[in-house]
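J.: No letters, just coordinates:
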């Protein structure tokens, strides 16, 4: 193919040069426009996140010492919000149908390390300690108990409480179990004092807001003559001097027993008769930010068997899809999960229970 003749006219050469220049300018303008649009979009996202943060602060009554602390907490909030949004987007089913989701709840401005330090300070109990205490429901079978039970409906559960930033979940778990058996025996529901346990149950394993065990709390209640009421000995979210002297006990127990470890059937037999204290792994972000009335674990939520948190099993059942669950009362306030309660998938592991919830369970005997 023959090449075009050279451009000899000065005017044509100028026009040709101008055309090339215009093409280059057009490409550069397009590039900078796209770059500016990306910057604008990023700024828009950051603005939307800040608006979301301000709304979250207002909803939760959050204030900070100064602007520097607020700025630092915003970065933590943004990181947690990105995790929550990404998790929920990935959990959406075909056609965008929603599955169990996470929410920017009151923990959204805490780092993972801060959350674990404030809320998950339970000491694991050596497995050998659970041997030899007896199990009063051991001669029963599944045919002897109802297919589902919710101790709230039977009046044996006080409203959800909030341990705040004191790592004494062990005290709330033990108190909820004692409140339950007290109501079952006396037909009187009384809100009992967690602060009494925080201040007074101070053996080798129980250290106020730092760590503790439900079984040692039960031992204290047995030997001290019982627990007084929440009203008489109010919660302060910090350990203080024991002030139980002169306060009348409103609920007493004779002893406590362990549920055979790694046995969800045995745990169900116990929960069928009374609320039960259990330990589990509460450290996953999926658990920390879990929201709604869905079943934790049914949507693929993951956890370990590191027993770092204490809660109370107050029931069990099966949903309309046939998924079995445990009904759990937590101590993170009514703003967490389903008004402070959560359903956790049942019979999905062979030995430990999901999140290890069948590994270390115990209950008071009244």
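T.: Everything's here; your move. Owing to the predicted nature of the structure, the values given are computational and were not obtained by experimental measurement. Residues are numbered from 1 along each chain as shown.
J.: going forward, measure contacts between C-alpha atoms and count neighbours the same way
T.: OK.
J.: In contact with the residue lying closest to residue 225 once chain neighbours are set aside, which residues are there?
T.: Leaving aside its sequence neighbours, residue 225 sits nearest to residue 252 (CA to CA, 6 or more residues apart in numbering; 6.3 Å). Counting by CA atoms under 8 Å, 6 or more residues apart in numbering, residue 252 touches 182, 221-222, 225-227, 366.
J.: Tell me which residues of the strand or helix carrying residue 328 come out buried.
T.: Per DSSP states H and E, residue 328 falls inside strand 324-329. Within strand 324-329, the residues that qualify as buried by neighbour count (16 or more other CA atoms under 10 Å) are 324-329.
J.: do stretch 305-314 as well
T.: Here stretch 305-314 shows 305, 307-314 as buried, counting by 16+ other CA under 10 Å.
J.: Not counting it itself, show me its contacts.
T.: Outside stretch 305-314, the residues touching it (CA under 8 Å, 6+ apart) are 119-124, 150-152, 157, 169-170, 172-174, 176-177, 271, 274-283, 326-331, 352, 354-357.
J.: this is the other structure I want to compare:
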């Protein structure tokens, strides 16, 4: 009897071990399948990368996938996450590689004009400049030059909205030639607008004559001098808003799209944003305007079901967020309402 019981226990143990091994293999297969689908969807080829790098990218992707699924299942957030081209990047490394905004030690900020501050000059209830600014979403790639893309977007929008042309300008021109900023190592939108005015007489090459390459090479190239086109602005401006969301609304309403500087945290939420009204508790507090690392362009604001938001244009391609845009909760969410930089 005892012998039979021992045999039975051995058999059961072997069966359970075999099932556990099978489950482990099935789980590994599912992981590989998900990662391979991600690579195909975003046309990524890691065949020439070292094995340890491929494994690390897969682990990053699976961790981000866990974050996405957990966040969406919680059902308490006003925004959803989703897998995108950047979901195989570690959040901290991703921020280092993609966020290149640096506030200069000495920035020239103008006080807000009275018309912006005056309560008698309210902002429009809702503004969306996207129908008037039709340049497609661009992708800065693996170069931390968001400062250049945001400055280019501001002058493109300025020209198109005022009926002065809809030419796509060249951020590569700035990455290569702007000596006041640091190419793929960061910069500041106002500094590059000043550089354009001082060095090019408010002209810049278009994206056909001077195509973007640093997103692939990861470095600035040598400065070239192709034909340039007029940008039609006379004066760059920069307002320090100190978190005043109402002032930012008024500036967007009166001036059009403006560059803003915000803080992208390493929580992975912004990196994997898909849709909805974004907020991130891990961002700096509302009174920490000195902490910013990413430049984008505020193109409008509105509300949904009583929740107000800013509409912000990113430079991470159209597969990120809401076709390249994000709606950020009204207020100073992640320092979005600290700076407004534009031209007139």
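T.: Yep, that arrived. Since the model is a prediction, treat every value here as computed from it, not as a measurement.
J.: Got a TM-score for the pair?
T.: Superposed pair, TM-score by TM-score structural alignment, normalised by the length of structure 2: 0.87. Supporting alignment: 330 aligned residues with a CA RMSD of 2.5 Å.
J.: Mind giving me the PyMOL select for the contacts of residue 252 of structure 1, buried ones only?
T.: Buried members of these, defined by 16+ other CA under 10 Å, are picked up in PyMOL with:
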select buried, resi 182+221+222+226+227
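J.: Which of the contacts of residue 252 of structure 1 are still contacts in structure 2?
T.: Listed in the original numbering, the contacts of residue 252 of structure 1 still in contact in structure 2 are 182, 226 (both residues aligned by TM-score structural alignment, their matches' CA atoms under 8 Å).
J.: In helices, which of the contacts of residue 252 of structure 1 appear?
T.: 182, 221-222 (DSSP state H).
J.: Is it possible to get JSON lines of the residues you listed that adds distance to residue 41 of structure 1?
T.: Shown next, in JSON lines, are these (distance: CA to CA, whole Å):
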{"residue": "182", "distance to residue 41 of structure 1": "59"}
{"residue": "221", "distance to residue 41 of structure 1": "60"}
{"residue": "222", "distance to residue 41 of structure 1": "63"}
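J.: With residue 106 of structure 1 as the reference, measure out to the equivalent of residue 318 of structure 2 over in structure 1.
T.: Under the alignment (TM-score structural alignment), residue 318 of structure 2 pairs with residue 334 of structure 1. Between residue 334 of structure 1 and residue 106 of structure 1 the distance is 11 Å, computed by CA to CA, to the nearest Å.
J.: Of those two, which one has the most company?
T.: In this view residue 334 of structure 1 and residue 106 are compared by other CA atoms under 10 Å, and residue 106 has more residues nearby, 19 against 15.
J.: Trace that one over to structure 2, please.
T.: So residue 106 of structure 1 corresponds to residue 85, using TM-score structural alignment.
J.: who's in contact with its match?
T.: Here residue 85 of structure 2 is in contact with 38, 42, 319-320 (CA under 8 Å, 6+ apart).
J.: Now with 10 Å, please.
T.: By CA atoms under 10 Å, 6 or more residues apart in numbering, the residues touching residue 85 of structure 2 are 38-39, 41-44, 61, 271-272, 316-317, 319-320.
J.: likewise residue 202 of structure 1?
T.: 208, 212, 216-217, 220, 242.
J.: quick one: the strands in the stretch 51-200 of structure 2?
T.: Using DSSP state E, counting those that start in this stretch, the strands of the stretch 51-200 of structure 2 run over 79-81, 127-128.
J.: Using just helix, strand and coil, how would you label residue 335 of structure 1?
T.: coil (DSSP: H, G, I helix; E, B strand; the rest coil).
J.: What's the separation between it and residue 309 of structure 1?
T.: 18 Å.
J.: And for residue 155 of structure 1?
T.: For residue 155 of structure 1 relative to residue 309 of structure 1 (CA to CA), the value is 25 Å.
J.: before we move on, what about residue 258 of structure 1?
T.: 17 Å.
J.: what do you get for residue 151 of structure 1?
T.: Taking CA to CA, one finds residue 151 of structure 1 at 21 Å from residue 309 of structure 1.
J.: so how many other residues sit close to the corresponding residue of structure 1 for residue 227 of structure 2?
T.: Taking TM-score structural alignment, the alignment pairs residue 227 of structure 2 with residue 247 from structure 1. Look at residue 247 of structure 1: counted by other CA under 10 Å, it has 12 neighbours.
J.: In contact with residue 247 of structure 1: list those residues for me.
T.: Taking CA under 10 Å, 6+ apart as the test, what residue 247 of structure 1 contacts is 227-229, 232-233.
J.: Would you check how far apart it and residue 231 of structure 1 are?
T.: For residue 247 of structure 1 relative to residue 231 of structure 1 (CA to CA), the value is 11 Å.
J.: and if you look at residue 238 of structure 1?
T.: 17 Å.
J.: And for residue 151 of structure 1?
T.: From residue 151 of structure 1 to residue 231 of structure 1 the distance is 23 Å (CA to CA).
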